Structures are given as C-alpha cells and as structure tokens.
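Enquirer: I'd like to go over a predicted model; first the sequence, then the structure.
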Amino acid sequence: MIQIIGILTFLLSLLIMLITNIMSKKSINEREKKSPFECGFDPKTSARMPFSLQFFLIAVIFLIFDVEITLLLPLILTMKITSMMVFFLISSLFIMILIMGLYHEWNQGALNWNI
C-alpha cells in the first residue's frame, strides 16, 4: 500500500511539473523583454555602455591590496607577544609578498593607464 501511494505521488508530481513546463513556454525573441525598462518609455540611449576593463583591473587591484593592508594591522598586536626578531621577520615577509605582487602587476602592464 505504501509503495502504491509513493508511486502515485511521484506520478502526480511528475504530471504537474510537465503541465507547468508546457504551459509556461514563452517566446524567447520578445522585444519588450530584451529592452531595458525606463518607466514604461522607450530608452533614449543604449543601456549597454562600453566598460573600461582597465578601470576594473585597477579597482580589483586596489581591493586586493586594501584587504592585505588590513591584514597588516594585527601585526601590531603581535609585537607585544613575540620577540622583536620574530616580529621583524614576519612583517618583512608579509610586506615582501605585497611588493612582489605589486611588481608582478606592474610587470604585466595592469597598472598602465592608456587612454
């Protein structure tokens, strides 16, 4: 009895999914769906404006280095816990990694702003 109820439930849910899939077919090439919406009026200009990839790269590099600088702040608290030699070694290593990353970005040409 439980198997029959399980099979009937499965078939009923499959039937409902098929019916909703068939009824919800919409035309892919509708003009109104593809155009941007501006308060019910046709747009004056194109909504697809060219985006500066160079600006995006600079913004991402800024965010990466900004997060890394926030990782430097807890190093000040470790100065009281560890010896000065360990603190100097850890902070020098971290800053060296930052400088190597900056050099890599500079060498790859990501920091050149060509208009």
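Expert: Arrived safely. Numbers count the residues shown, from 1 in each chain.

Enquirer: switch to C-alpha atoms for all contacts and neighbour counts from now on
Expert: OK.

Enquirer: verify the stated contact: residue 58 with residue 111.
Expert: Yes: Residue 58 lies in contact with residue 111 (CA atoms under 8 Å); the separation is 6.7 Å.

Enquirer: who are the packing partners of the one helix or strand residue 12 maps to?
Expert: In this structure, residue 12 sits in helix 2-23 according to DSSP states H and E. Contact here means 3 or more CA pairs under 8 Å, 6 or more residues apart in numbering; DSSP states H and E; on that basis helix 2-23 packs against no helix or strand.

Enquirer: what about the longest helix in this structure?
Expert: In the chain, assigned by DSSP state H, the helix with the most residues is helix 84-108.

Enquirer: tell me the buried residues in the helix or strand harbouring residue 61?
Expert: Residue 61 belongs to helix 53-72 when assigned by DSSP H and E. Buried residues in helix 53-72, counting neighbours by 16 or more other CA atoms under 10 Å, are found at 58, 61.

Enquirer: check it against this one:
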Amino acid sequence: MKALFNFSTMISMIILLLALILTLTFKKTFYDREKNSPFECGFDPKNIARLPFSLQFFLVALIFIIFDVELVLLLPTVSITKTSNLSNMILSMNIFIIILLVGLFHEQNQGSLNWIK
C-alpha cells in the first residue's frame, strides 16, 4: 500500500514538473484577424467558418458524462460486497445516490434538461 502511494506521488510530481516546464517554455503566439480567418484563395470569406455551438447540446452531453461516470463508480460495489461491512456500504451507496438525485433534480429545476425553449 505504501509503495502504491509512493508511486502515485512520484507520478504526480513528474506530471507537475512537466506541466511547469511546458508552461515556462511554451512559445506564446499572438493571433490577429488575418491568421484566425479561413483562407479562400486570397478572397475574404463569404460566410462565417466557425458555426455557433448549441449550448443546450453541450449541457446534455455534460450531464450524460456525469451520470456515466456515476455508473463507473457504482459498478465496483458488486465485487466489494463480500469483503466489506454491508451496513457501511449500503449507507455510503445510499448517500452517493441521494447526492446524484439531488443534482438531477437541480438540473431539472434549472431547465437544463428541457429541449424546448
């Protein structure tokens, strides 16, 4: 267990060190209007190349990812049932599911799940 902790700490330190080195050595570029615009044989573009993204689609995709990760966190509980205290596991899983349901009801009240606006 201690070896696993030391290994994860070492990996975290390496990642932080690499992030710091990349931040300090990253070539900073300044974008201007000409470099950001799409190239159409030397002419000005006729329409916008970057279409607006649907915020509603983004919110639904984000909610899907959150609840998909929730499933990944719930699935290992089946294999833990033989080795852990059953009452503590049931209590912790109920608290976890209640937190997720509160989040779902909050999203519903905010209107993030309504497609028609």
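Expert: Nice, I can see it. Remember, predicted model here, so these are calculated numbers, not experimental data.

Enquirer: related to what we said a few turns ago, run the chain-centre distance for the helix holding residue 12 of structure 1.
Expert: Relative to its chain's centre, helix 2-23 of structure 1 lies at 38 Å (CA atoms, centre = their mean, to the nearest Å).

Enquirer: returning to what we had before: what range does the longest helix of structure 1 cover in structure 2?
Expert: With TM-score structural alignment applied, helix 84-108 of structure 1 matches the range 86-110 in structure 2.

Enquirer: also stretch 63-72 of structure 1?
Expert: Using TM-score structural alignment, stretch 63-72 of structure 1 pairs with 65-74 in structure 2.

Enquirer: after superposition, how close is the matching stretch to structure 1?
Expert: Its aligned residues in structure 1 lie a mean 1.1 Å from stretch 65-74 of structure 2 after superposition (mean CA distance after the TM-score superposition for structure 1).

Enquirer: report the distance from that stretch to the chain centre.
Expert: With CA atoms, centre = their mean, you get 11 Å for stretch 65-74 of structure 2.

Enquirer: next one: stretch 11-30 of structure 1
Expert: That offset, for stretch 11-30 of structure 1, works out to 32 Å (CA atoms, centre = their mean).

Enquirer: from residue 61 of structure 1, how far off is whichever residue in structure 1 pairs up with residue 52 of structure 2?
Expert: Using TM-score structural alignment, the equivalent of residue 52 of structure 2 in structure 1 is residue 50. Distance from residue 50 of structure 1 to residue 61 of structure 1, counting by CA to CA, to the nearest Å: 21 Å.

Enquirer: list the buried residues in the match of helix 84-108 of structure 1.
Expert: For stretch 86-110 of structure 2, burial by neighbour count (16+ other CA under 10 Å) applies to 104, 107.

Enquirer: average distance between it and structure 1?
Expert: Counting by mean CA distance after the TM-score superposition for structure 1, stretch 86-110 of structure 2 comes out at 1.2 Å.

Enquirer: ok, and what's touching that stretch?
Expert: 74, 81, 113-114 (CA atoms under 8 Å, 6 or more residues apart in numbering).

Enquirer: neighbour-wise, which one of these leads?
Expert: In terms of neighbours by other CA atoms under 10 Å, those top out with residue 113 at 16 neighbours.
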